[in-house]
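**Q** Next input, structure requested:
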Amino acid sequence: MDDRLRSLAMDAFLQLGLPTHLTLALLIAHVERTRGRRIVIVETAKLTGKKICGLWIPRENVDVVYHSVTRGPLHRQQMILHEISHMILRHDEVDGATWQGIKVFQQLSGEVVAKALARGDFRSDLEATAEHLADLLASALRTSSKEILSYEDYFE
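**A** From the prediction side, this is the model:
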C-alpha cells in the first residue's frame, strides 16, 4: 500500500473525531449520524467467506452490511469495520469505482441493488484504503477501555 492511500485512510479516521471510549455500537451510531442513514448489519451464510466475506449495499434510506458467518468476534468486527470504512470514505460517490447493479440475496426478492460494490479485485486502491481505515478503527476499539473485544487482555 502506498503512502497516498495510507494518508487518505488516516485523514478519514482523524476527521471522524471519535471519542476516546469507543465501542463498535458507538462507531456505527457515529457513522449513521454522519451519513444521515441507518446502518443494518446482517450475518448471512450466503457469503461463504471464500471470495466475499462482506458486502455493503447502499439502499435508498439505509446502508446494509452483509457479512459471512464466523465464530470469531474479532473476524466479524473486522468485516464490519471494512464495510463501514467504505461508507466513511464515501466510496459510493467515487467516480470510476467498480460499482454495478447485482442480485445478491434471495431475501431481496430479485431486486437489483443499484450500487453494490463488486469485489472482483481485492488489490484495488479502494479496497486497500478501506482495509487500512478498518485497521485504524480496530486499533481505536482495542485501545478503548469500553470495548469488550480488547484481545490484548487475553495475553496478559
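**Q** make it CA atoms for all contacts and neighbour counts henceforth
**A** Fine.
**Q** Now do the strands in this protein.
**A** With DSSP state E, the ranges of strands along the chain come out as 38-44, 54-58, 62-68, 99-102, 113-117.
**Q** Deepest-packed of the ones you listed, please.
**A** Among the strands of the chain, ranked by average contacts under mean count of other CA atoms under 10 Å, first place goes to strand 54-58 (a mean of 23).
**Q** coming back round to it: so can I have a markdown table of the strands of the chain showing distance to residue 17?
**A** A markdown table is the format used below for the strands of the chain (distance: least, CA to CA, whole Å):
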| stretch | distance to residue 17 |
| --- | --- |
| strand 38-44 | 19 |
| strand 54-58 | 23 |
| strand 62-68 | 21 |
| strand 99-102 | 29 |
| strand 113-117 | 27 |
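**Q** Spatially central residue for the chain, please.
**A** The structure's the chain has its C-alpha centroid closest to residue 83; by CA atoms, centre = their mean the separation is 1.8 Å.
**Q** Excluding chain neighbours, what is closest to that residue?
**A** Excluding the flanking residues, the one nearest residue 83 by CA to CA, 6 or more residues apart in numbering is residue 56, at 5.6 Å.
**Q** Looks like that neighbour contacts residue 62 (just checking).
**A** No - assessed by CA atoms under 8 Å, residue 56 is found out of contact with residue 62, at 10.5 Å.
**Q** which ones are touching the residue nearest to residue 83?
**A** Applying CA atoms under 8 Å, 6 or more residues apart in numbering, we find residue 56 in contact with 63-66, 83-84, 86, 116-117.
**Q** Nearest to residue 141, out of the residues you listed: which one, please.
**A** Of all these, residue 84 has the smallest distance to residue 141: 13.8 Å, by CA to CA.
**Q** Now do that closest one against residue 57, distance only.
**A** 11 Å (CA to CA, to the nearest Å).
**Q** I'd like the structure of this one too, to check against the first:
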Amino acid sequence: MSRLRRRCERRLENIPIPNPFDLDTFCAVMAAHRGRPLTLQPMPGLSAGAPCGLWISVPDADYVFYDPGTSRLHAEHIVLHELSHMLSGHTTGLNADLQAGPAADGGVIGRLVPDLDPTTIETILGRTSYTTAQEREAEILASLIRARSGRRPAAGRLSHAGLPGDTLGRVADVLKFPS
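**A** You can find the predicted model right below:
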C-alpha cells in the first residue's frame, strides 16, 4: 500500500491544490492541466447499485457525473475520485451495463449525454466497487487531494454542517493529515 500511496503523491507534485479547498477552482486547474474543458454534471440515479460517479472523455472534453442526492462532502469526494482517474491516466473500466445498448438506441450513455456522438467516446469510467487496482488508486488520490488542501471547504462549498464544533478538523489532526 505504501508504494501505491507514493505513486499517488508523485502524481500530485505539479498539481496546484487550492487551500482552502474549492471544487470549482480545482476543476479549473484540472481543465488547464488536461488542456480541455471539464464539465461537472449532477445526474440523479447514480447511487447505490449503480456508479455513484462517472467520467466520460471525448477527444476535446471531459464530463464528470455525480449523484446529487448524496451529501455535499460525498459529492465532492465522488468528483475528486473521477478526477483522480484522469490524473492517473486510467483508460479502461467500461462496465457491461454501460456498454449495453448504443446511445442512439437509448442506452445509458445516450440518456446521460444525448447530444454526444457515442463513437467519440474515448473513456468511460464508473465506480461500482473498490476491488480493482485503478479504483483503489483513484480513491487514495482523491483522499490525498482533499487532505493536502487544508481542513475546511471554502465558504459556501461542501461542509460538515450538523457536526459539533470542528469535528472533522479534530479528526484530521488526530490522523495527522497535512494542513
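**Q** re earlier: mutual contacts of residue 84 and residue 57 of the first structure, please.
**A** Residues touching both residue 84 of the first structure and residue 57 by CA under 8 Å, 6+ apart: residue 65.
**Q** Show me the contact partners of stretch 149-160 of the second structure.
**A** 17-23, 72-73, 76, 168-169, 172, 178-179.
**Q** Just give me the closest of the residues you listed to residue 135 of the second structure.
**A** residue 76 (16.4 Å).
**Q** hang on, the earlier thing: got the contacts of residue 56 of the first structure as TSV, with distance to residue 2 of the first structure columns?
**A** As requested, the contacts of residue 56 of the first structure are exported to TSV (distance: CA to CA, whole Å):
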residue	distance to residue 2 of the first structure
63	29
64	29
65	27
66	28
83	21
84	21
86	18
116	26
117	22
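**Q** follow-up on the earlier one: shouldn't the residue nearest to the centre of the first structure be in contact with residue 57?
**A** No - taking CA under 8 Å as the definition, residue 83 of the first structure is not a contact partner of residue 57, at 9.2 Å.
**Q** hang on, isn't residue 141 of the second structure packed against residue 9?
**A** Yes - between residue 141 of the second structure and residue 9 there is a contact under CA under 8 Å: 7.5 Å.
**Q** more neighbours, the two?
**A** residue 141 (27 against 14; other CA atoms under 10 Å).
**Q** Now for that one: which residues touch it?
**A** Shown in contact with residue 141 of the second structure (CA under 8 Å, 6+ apart): 5, 8-9, 81, 84.
**Q** just residue 97 of the first structure next, same as before
**A** So residue 97 of the first structure contacts 91, 126 (CA under 8 Å, 6+ apart).
**Q** before we move on, back to that, with respect to residue 110 of the second structure, which of the contacts of residue 141 of the second structure is nearest?
**A** Nearest to residue 110 of the second structure among the contacts of residue 141 of the second structure is residue 81, at 23.1 Å by CA to CA.
**Q** Any figure for the gap between the closest one and residue 53 of the second structure?
**A** 8 Å.
**Q** now the contacts of stretch 149-160 of the second structure: which count as buried?
**A** 17-23, 72, 76, 172 (16 or more other CA atoms under 10 Å).
**Q** Turn those residues into JSON lines, including distance to residue 91 of the second structure.
**A** Formatted as JSON lines, those follow (distance: CA to CA, whole Å):
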{"residue": "17", "distance to residue 91 of the second structure": "23"}
{"residue": "18", "distance to residue 91 of the second structure": "26"}
{"residue": "19", "distance to residue 91 of the second structure": "29"}
{"residue": "20", "distance to residue 91 of the second structure": "30"}
{"residue": "21", "distance to residue 91 of the second structure": "27"}
{"residue": "22", "distance to residue 91 of the second structure": "26"}
{"residue": "23", "distance to residue 91 of the second structure": "23"}
{"residue": "72", "distance to residue 91 of the second structure": "27"}
{"residue": "76", "distance to residue 91 of the second structure": "22"}
{"residue": "172", "distance to residue 91 of the second structure": "32"}
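**Q** Tell me the one among those nearest to residue 113 of the second structure.
**A** For those, the nearest to residue 113 of the second structure is residue 76 (21.1 Å; CA to CA).
**Q** Quick check: that closest one touching residue 21?
**A** No - the pair residue 76 of the second structure / residue 21 is not scored as a contact, 10.4 Å apart, by CA under 8 Å.
**Q** Many thanks, we can stop here.
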